[in-house]
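Fold the following for me, if possible:
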Amino acid sequence: MADAVLPGQSVTVRVPATSANLGPGFDTMGLALTLHDTVTVETLDSDELVFDLRGEGVEELPRDASHLVVRCVDAALDRAGYCRRGLKVSAENVIPHGRGLGSSASAIVSGVLAGNALLPPEARLDDDGVLQLASELEGHPDNIAPALTGALSVSWQAGDSYRSARIVPAASIVPVVAIPQVELSTETARAMLPSSVSHQSAAANSGRAALLVHALTADPSLLVEGTEDFLHQSYRAEAMGASAELMNALREHGHAAVISGAGPTVLVLADGPEDADDVQQSIERFAALSENSANWRVLRLAVDTEGAKVEMHRR
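Here you go, the predicted model:
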């Protein structure tokens, strides 16, 4: 029979939003952003589950053991051979749901890190173990890795193992996001992709992905060319017409705009504050003139270089 973790423990986890793909880095690249969800998990001396949920998407979230944070706490405990009694989960959700900003990855990372912190020190997963488990739960590491480590991540799978390299972008990079009111599920967006692409498209995308790493770290003047995608954005455009229209309009005006993750948020990688100002003004002009309005919420962010933070409180 599994050992139960001690009651009376409290752990708070703060996790950044993430933007995956970044254009050509399909299913491999992700960038951490300064937009954070905060979750506190307390172990109870009873079998009840208590929820205090505030912020984005809370009306639709379950308040039982199927809640994603609870499931991931349980997965971390189970991986180490432990179980729990009751929990209180308090969450302040800031990352929009269903917008391509890594809300599910944030919940998974929060749950895995919280569950891991509740374990006795000798039973805890190391950093690689946390990456493996969280990526297994998400199905891929492109959002998980930057949520854990911050900055830019390039991730891949080697056999049954998930791997990731952390890269610090140039200090001048200013992410600007335009978030529409509508949601789009990752499953819907992924279902629109073709089963194969030409060698020409694959080669072009490979070159742009390599260029993007150089542009993000050494020469931001190449960001527009480095963010050109040949694999997924055009196929998904029909499901997010306003987002595709905004992205294309921004690119035509010389801005490095992409669809964030599976969409429908548009991410622009600006080079410095003046370029970010120009991006915001361009989005405002587009919104005023477009017949396909999405009531954009525009946020000027920064690259989160720290990643997830864990604070443990023991009574």
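
going forward, measure contacts and count neighbours with C-alpha atoms only.
Will do.

Could you give the separation of the host helix or strand of Asp275 from the chain centroid?
Take DSSP states H and E as the rule and Asp275 turns out to sit in helix 273-289. Distance of helix 273-289 from the chain centroid (Cα atoms, centre = their mean, to the nearest Å) equals 24 Å.

do stretch 183-190 as well
On Cα atoms, centre = their mean, the centre of stretch 183-190 falls 14 Å from the chain's centre.

please give me the structure for this one as well, since I'd like to look at both together:
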Amino acid sequence: MEAEATHEMFAADGGPEAPAVVVRVPATSANLGSGFDAVGWAVDRYLYAEVRPARETEARGGPPSRFEVVGEVPSDARAEGASLFFRAVEEAFARAGRAAPDLAVRLQSEIPLGKGLGSSAAVIVAGLVAANVLLEGKLSVGELLSLATRLEGHPDNVAPALLGGLVVARAEGEEVSAVRLRLPRVPALLAFVPEVELRTSASRRLLPDAYARETAVAAAGRAALLVAALAAGELEKLPAAFGDGLHEPYRLPHIPGAEELYALCASARPHGCLGCYLSGAGPTIMAVFATPEAREDFRRRFSEHPLAHAFVPEPLALVEEGAVVLARTPRGFSR
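Here you go, the predicted model:
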């Protein structure tokens, strides 16, 4: 979780400064249809968090601790981000048996809010990783994953945000088990991002409290096929694996145009579209393709479809690297 390069953050906000700690965390797309709350992969949109000691801001006449977000962000989202980040820092320090210091934090994110691409997971992981730098690496990756899962409520976004790549994870109580898979064949992704937002908390309230046994059995079979097909590089098996009966039937009706987009993806299977799934809790719909060429052909044809006014297609790539430290302080920063 460390990289040699440094990142010139917030140059448009007054020029780059020598950062105390800068952490980069990727966006994530979770569930992959049948892998509900268990499967996710990291994609190439990023959140950057810069963390400085309070004494540096005090020297410039600032408050003892503060939280800034670069760019136009709604005030409620700004407050939520601050709460998540500082909770993550406090949890990490508490696990290490230490009190969290006063910090100045700045975030810059390419990850859209409330779109099902792991924006909250990225904030949590950034807080935990930055805190662990200040703790001089006292917490293991397993401890960071356990804390992140507890804060997020499920591991399918935080695990790939922390570890990178495709991750299958299971949480039971405080114990979180995760396996990161290297894919022999990497599919091409096209995210269809609508204007509407769908908060995870609201999306979860749409789900039933119990399922029929037949539904559960079918879900287990699809999830097993999903992971096996990806691990073996047999992408042609994915159309049968993306189907879901646990969450998508209850969420898709609340996303205008979603069911029509699913039908459009299904009609493009002869042309290399392997299917689509609801990314996380939605509302983004992720289409999966056998090749980048098939993706570009679909995107070109979609631009002339009536649904083009409802969704913005955005090509994404899987990334193997999870959270990384781009810059760090000397020893003793947090003392």
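
After superposition, what is the TM-score?
Here the TM-score for the pair of chains, by TM-score structural alignment, normalised by the length of the first structure, is 0.89; 302 aligned residues with a Cα RMSD of 2.2 Å.

on average, how far is whichever strand or helix holds Val109 of the first structure from the matching bit in the second structure?
Using DSSP H and E, Val109 of the first structure sits within helix 103-118. With both structures laid over each other, helix 103-118 of the first structure and its partner residues in the second structure are 0.5 Å apart on average (mean Cα distance after the TM-score superposition for the first structure).

Now stretch 121-129 of the first structure: buried residues?
For stretch 121-129 of the first structure, the neighbour count (16 or more other Cα atoms under 10 Å) marks Arg124, Leu125 as buried.

likewise stretch 86-100 of the first structure?
For stretch 86-100 of the first structure, by 16+ other Cα under 10 Å, it's 87-100.

Just the ones of those in strands?
Leu87, Lys88, Val89, Ser90, Ala91, Glu92, Asn93 (DSSP state E).

Those into JSON lines, with extra columns for distance to Thr305 of the first structure?
Formatted as JSON lines, those follow (distance: Cα to Cα, whole Å):
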{"residue": "Leu87", "distance to Thr305 of the first structure": "31"}
{"residue": "Lys88", "distance to Thr305 of the first structure": "30"}
{"residue": "Val89", "distance to Thr305 of the first structure": "26"}
{"residue": "Ser90", "distance to Thr305 of the first structure": "25"}
{"residue": "Ala91", "distance to Thr305 of the first structure": "22"}
{"residue": "Glu92", "distance to Thr305 of the first structure": "21"}
{"residue": "Asn93", "distance to Thr305 of the first structure": "20"}
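
isn't Thr265 of the first structure right up against Pro180?
Yes: using Cα atoms under 8 Å, Thr265 of the first structure makes contact with Pro180 at a distance of 6.3 Å.

the more surrounded of those two?
Remark: of Thr265 of the first structure and Pro180, Thr265 carries more neighbours, 32 against 21, as counted by other Cα atoms under 10 Å.

which position in the second structure aligns with the more buried one?
Using TM-score structural alignment, the equivalent of Thr265 of the first structure in the second structure is Thr284.

ok, now which ones touch that match?
Lys115, Gly116, Leu117, Ala191, Phe192, Val193, Pro194, Leu278 (Cα atoms under 8 Å, 6 or more residues apart in numbering).

what do you get if the cut-off is 7 Å, keeping everything else the same?
Contact analysis of Thr284 of the second structure by Cα atoms under 7 Å, 6 or more residues apart in numbering lists Lys115, Gly116, Ala191, Phe192, Val193, Pro194, Leu278.

quick one: which of the residues you listed sit in strands?
Judged by DSSP E, strands contain the following of those: Ala191, Phe192, Val193, Pro194, Leu278.

For the corresponding residue of the first structure for Arg170 of the second structure, which non-adjacent residue is spatially closest?
When the first structure is aligned by TM-score structural alignment, Arg170 of the second structure is paired with Trp156. Nearest non-adjacent residue to Trp156 of the first structure, counting by Cα to Cα, 6 or more residues apart in numbering: Arg163, 5.4 Å away.

any idea whether that neighbour is helix, strand or coil?
Taken by DSSP: H, G, I helix; E, B strand; the rest coil, the conformation at Arg163 of the first structure corresponds to strand.

Tally up the residues packed near the match of Arg170 of the second structure, please.
17.

Ok, Ala224 of the second structure next?
13.

So what does it match up with in the first structure?
Counting by TM-score structural alignment, Ala224 of the second structure corresponds to Ala210 in the first structure.

does its match count as helix, strand or coil?
Using three-state DSSP, the structure places Ala210 of the first structure in helix.

Perfect, that will be all.
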